[in-house]
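[1] No letters, just coordinates:
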């Protein structure tokens, strides 16, 4: 009989042999692991891929997990040859007796099924599973088979393998789990979708008890350990990847580029580790700066009321009371209002959208100058008067209500609101901003993006305003207009007429009257001062002097697409629509002495084995560029990047085929000559514009009747002389900008509404707040620059002071401030000015233009050559 069974088995095997998969692939298995994206300094910012897997080695697996799996799934694993005759016989007998409880599959058989077969319940599939198990046992060691099982098995919630399951259910590394948690995971292979602690804690608890009991019976744990573990409460909740830094817009940019380079399937499953150019400190600073600035803008324009009210009639009563001219009733009767229930509060809180440190709360008590609130997880808190007294009513973008005098003018019992918690554990009333903002900061030396914030909340809107939002740039365009003028023979001392322009517009059959903002005119003015004060009419006169074609040709050198540059004189006032990334890249040419760099977000890519398979090769702002030592830890192996710089989001995401890393060539080289970015303006031009933009921050002159200071004066708070920058505001204040830089960092900040029908408006003084508040019309210096200052305060702290150095062929001579001519005087009517060699004034001033003579001694003209 036994011989017949053996012969039948051989015959069956021979008939199926050609249909069986080749198990040799298990010797070199490539685990499908998700793509992880990191900052330059190694902090995880995102993970992409449907299958969550953290491959483990045998040494990384806790012995208790191995014990639990053997006791539960295959207690004779190390004794059988792939099929357990005892278990198989027990299963067959139970089947014949009508008591089919499974139990015949060994760990090896489960590996065969998970890698090569389906889960269909048929005799054919079972037979193939047995034959494959024999093959696997002949090819691999027991430990190798066990590790295939541990890393492959599906365990629910898209987790594959126990490393991923530990993260998904407990947010821990596998070696951090307790025995009760290990027992829960060890019980999942039987039915991961129904036995997991998230979907069914009760079933998970019962299954855990089975696992622990089998461990006890098998001798892996003693009675005391069993009792303690079995009595532990069931735990487990959904955890994502352990994100160490919030940089979702940067992560999405890297994500899209990875898909462009490798395709979605490979990008999501090959376990790539992507290291971006993002600096974690700067990213945190940018995120905080944008968030706080938006909240500040939003709050000075007024409180829009609760998200919803759980007691709408009471809320209506409060609103009617507040809108009347009668004295406010500070003791609105709530005794007849139904008391809020815990379920009602929790249900409301779980429905609220929130982000960026704002959390939902329900108002449970309103006192005269404070309010009590209920938060998630049954937490209670208080909003003091100082946390809500900003909240005068929002009427429209240009108008706010009167400052509140008591808490019940603001809040009502049952209001569902958003609050912030400060460092002192106090709560402050807040709201989601309706305005949007963006910031990008990068190295002007090579275009590495150090920080990027594409909006207030990525969860709310994945639209990246840094790369996708083309907004009118206002006066941020003027440095480029002035740069074109310098190329045509103008100097920083050139005198232009700051006077109204009335020009017939043939196309519109109307008179075009560009105006200064504020609408003030002072007559003859030097070009340096005009840029520092952002004089609109001077920008128009310079465009007229250079010519529209000449201006557009010059602007395209900075990477601006001609199609984005209107072919009319409004271009001088900033009617062009550009992205913050394009603006920052343009400003980088002034910071780096004249080179057009190409922004990039990915520094390197490593495969699942930690081998570098891609390394960025940025064009550098240097000419000639020196060779670098490839063995230096800061060396970036080089690949070719197209010199045709197009500053769209696509250009950051997708690179030509030549960008694929030539790993073999990179590993065999000991030095590399860095490739130079294209020079687009001279070092002298870049330096002179930088000087004028430094004046926009630091220069002031109150000696005459027309005293002035630069529009970027607020940046003096940084106490750094080695910075330059420019404000920008569009018509009706729909967009506000500030772009500025040091020698090593260029940053652009923007604020506005996604809704083009809204403008930034204005705010009036709130007597409840201290005197240091922003009031009046919103524009670049008030609305965008505070975010830039807050960011640069943190960013510059790690950068040494590095003054902008005059290049060769720059001279400095003393001029008369009123006329721009040479002078022999040394009083307040004079100053030193920089000129390109050969462009210095040739005439001396003949009329006394000084307001105050400090030193009547005449001296020879002072000239310094650089």
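    Cool, got the structure. Just so you know, these numbers come straight off a predicted model, no measurement behind them.

[2] only C-alpha atoms for contact and neighbour calcs from this point on.
    OK.

[3] quick one: residue 772 and residue 766, what's the gap?
    Distance of residue 772 to residue 766, given as C-alpha to C-alpha, to the nearest Å: 11 Å.

[4] With neighbour numbers in mind, choose between the two.
    For the pair residue 772 and residue 766, the greater number of neighbours falls to residue 766 (22 against 6), based on other C-alpha atoms under 10 Å.

[5] Residue 748 should be in a strand, yeah?
    Yes. Applying DSSP: H, G, I helix; E, B strand; the rest coil, one finds residue 748 inside a strand.

[6] ok, it touching residue 449?
    No. Using C-alpha atoms under 8 Å, residue 748 makes no contact with residue 449, being 11.8 Å away.

[7] then this one, side by side with the first:
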């Protein structure tokens, strides 16, 4: 018997030696093909590019993979327990491979012929995920084992686990537990419940088919297995198990945690990063910090959207989005299910009318349930006939709404207001004038509806927004703010066309001789043409070129004085920044810096400026544009500038600006600035040929309503004001500094000549001040108020 036992022992030793020899031979065969696992010491997990505001709020995220690497210390112990209980219960005991697990899997395979149990440890999965393919071959498995053994000698168990839990794909483009927690539950990992942790821990086996969004039933079954393993291994109690098993499968897809909406600007930053780093920008974990301030961007968003919705409201109600029923009404559950499938476009939410009373209506609103609209929320909605015609004011709710209609509503105070998706569009862009850093940018009503970025892509006719540049050229060619120019009709015969060109003021009123300051502030068209004639088209074109406008596409005709050339809002605000900063041309930029995943700065903006007009010229134009806000006195007559609403709303003396409206009111502009900010607002239809139209008085609304034509002062200026209220709140009013080469002279406001009596102070470049004396004593006698010019 002892003899047979000895033989059996020796045979066992022989088999072990054979096995070790086989392993050695296999290792020698594959060792040259094994990758260097030391790279795991400095591994860089692929992470998406993120775009932030200057103050750190997330604007957007770009990249195929969603991943947020975190340390083991940041992971809840129960989440780790859930993965270990399911994937590798002896992880902290084995050396990288689990002989017990391998033996168990082999016995099952030999006895049944089926591969029912996996034998890969977490370390082996790390080896496979980082270095190997997923092909099911013996040689790949051998490599996986050797790599796992190498990894265990190089890294600690916690380091291996951290790599695994950050690398593993978990469905819906999420990689790693932190990304999965956000994608499925919109939470940080430390906010997950036990049931949610178990759900995520069950995903590695088959994330595409076991995830709770694609297949809630199978996901719940897999969760039960994970919870059962946690109960078996003593990681949770029976009561915790029961509570988690009873939890509903409540996962839904969550996008990146966007905390600041600036999609048009985010796309500009995205394209900038791509131009610098190529496709690698999507995987290097870049942090792109833009120049926008979060509070200013939010103010810009609200200002543009409210301005467009206000325009839309006064032009009338175009009717429901759809009619869901006309006979038997839908049930509340049917309506709510339908609404859940409809998009929302902030601040508009879809709703369905369920009942209409005489002076109100009952609605079901997406995500809000049942709400009643009172008469004040409806009474604005007279019928839209055309952009220039509205129907009669409604008398009861039935004139506006019917049951079964799907409509749009928006929040207003504590309640809701009937609304509609606007057909009008617009843009708002603001800069820091000294550097060119974009502090806020909105390229349209809604990025999801239309990704066309009107702030940088929509070249529209400039209208009277061009006039400060024309006047700037005139001031360098013999004119002063006190120069008198004849505000009288022009009738120019064109022999080539056989017709006359008769440009008009708007309104069609002429004041005769008028000072340059007043002419710009009140936007006198014929004066602008006369200045262009005296300055010369070549000199004016050169001045436009100095400000950065593309003069190659501008026809060299007198119509350019009225704004026939086109520019984007970004080009326009860049031009006005030159006046605001004392004569320097800036280059606008939206990316302040780019950092890699370790926080190292890869790119830092270096603003460059160039002096293109004198400080004196910039100061004088600013003075005239300040009069466009605050008005002035001429020959005893008090007059208002075209931007008077800004002065009334902001109550600051350090602001300047100019309205602009094109022919037939197809484009409405306001560009203006204070020392700290310059901004341009534009409003128009994407259809170039569609005028902004007119509105009649709505008797259902109060006295404070916009009526008549839609111009720069009524459509664009309110948007600029609402933004500037926030943008300037932390900047005290600053008096303008007069350049050294300017002098102040008291002039007669009616003639522009020097006076020793009562008059108004005017600024002149030294040597250009008037020598002659004019009348005196009438400048403080206000003979009435001029017509407020709205159009141009």
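    It's in. Here the structure is a predicted model, which is why all the values come from computation and not from measurement.

[8] re earlier: name the residues contacting each of residue 748 and residue 449 of structure 1.
    Common contacts of residue 748 of structure 1 and residue 449 (C-alpha atoms under 8 Å, 6 or more residues apart in numbering): 440-441.

[9] more neighbours, the two?
    Taking other C-alpha under 10 Å, residue 748 of structure 1 and residue 449 do not tie; residue 748 has more neighbours (31 against 27).

[10] Counterpart of that one over in structure 2?
    Mapped onto structure 2 by TM-score structural alignment, residue 748 of structure 1 lines up with residue 680.

[11] same thing with residue 123 of structure 1?
    By TM-score structural alignment, residue 123 of structure 1 lines up with residue 138.

[12] any idea how far residue 241 of structure 2 is from its match?
    39 Å.

[13] cool, and residue 147 of structure 2?
    For residue 147 of structure 2 relative to residue 241 of structure 2 (C-alpha to C-alpha), the value is 36 Å.

[14] Which one's more surrounded, the two?
    A direct count of neighbours by other C-alpha under 10 Å for residue 147 of structure 2 and residue 241 places residue 147 higher, at 24 against 18.

[15] Contacts only, for residue 698 of structure 2.
    Taking C-alpha under 8 Å, 6+ apart, one finds 380, 393 in contact with residue 698 of structure 2.

[16] which SS class is it?
    coil.

[17] Alignment lookup: it to structure 1.
    Applying TM-score structural alignment, one finds that residue 698 of structure 2 aligns to residue 766 in structure 1.

[18] longest helix of structure 1?
    In structure 1, assigned by DSSP state H, the helix with the most residues is helix 280-300.

[19] so what's the most centrally placed residue in structure 1 closest to, chain neighbours aside?
    By C-alpha atoms, centre = their mean, structure 1 has its centre lying nearest to residue 247, at 3.3 Å. The shortest distance from residue 247 of structure 1 to any non-neighbouring residue, by C-alpha to C-alpha, 6 or more residues apart in numbering, is to residue 45 (5.9 Å).

[20] go on, residue 486 of structure 2?
    Nearest one to residue 486 of structure 2, counting by C-alpha to C-alpha, 6+ apart, is residue 513 at 4.2 Å.

[21] Make sure that neighbour is indeed in a strand.
    Yes. Looking at residue 513 of structure 2 with three-state DSSP, it is inside a strand.

[22] Need the counterpart of it in structure 1.
    Per TM-score structural alignment, residue 513 of structure 2 is aligned with residue 524.

[23] show me the contacts for its match.
    By C-alpha under 8 Å, 6+ apart, the residues touching residue 524 of structure 1 are 495-498, 818-819.

[24] Just put those in TSV and tack on secondary structure, neighbour count and distance to residue 532 of structure 1.
    Below are these laid out as TSV (DSSP: H, G, I helix; E, B strand; the rest coil; neighbours: other C-alpha atoms under 10 Å; distance: C-alpha to C-alpha, whole Å):
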residue	secondary structure	neighbour count	distance to residue 532 of structure 1
495	strand	22	14
496	strand	18	14
497	strand	17	15
498	strand	21	13
818	coil	17	16
819	coil	22	17
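
[25] Closest one of these to residue 343 of structure 1?
    Checking the contacts of residue 524 of structure 1 against residue 343 of structure 1 by C-alpha to C-alpha gives residue 498 as the nearest, at 67.0 Å.

[26] Tell me the counterpart of that closest one in structure 2.
    Using TM-score structural alignment, the partner of residue 498 of structure 1 in structure 2 is residue 487.

[27] Look up the closest residue to that match, ignoring the ones flanking it.
    residue 512 (4.5 Å).

[28] surely that neighbour meets residue 488?
    Yes. Under the criterion of C-alpha under 8 Å, residue 512 of structure 2 makes contact with residue 488 at 5.6 Å.

[29] So those two - more neighbours on which side?
    Each of residue 512 of structure 2 and residue 488 has its neighbours counted (other C-alpha under 10 Å); residue 488 has more, 19 against 13.
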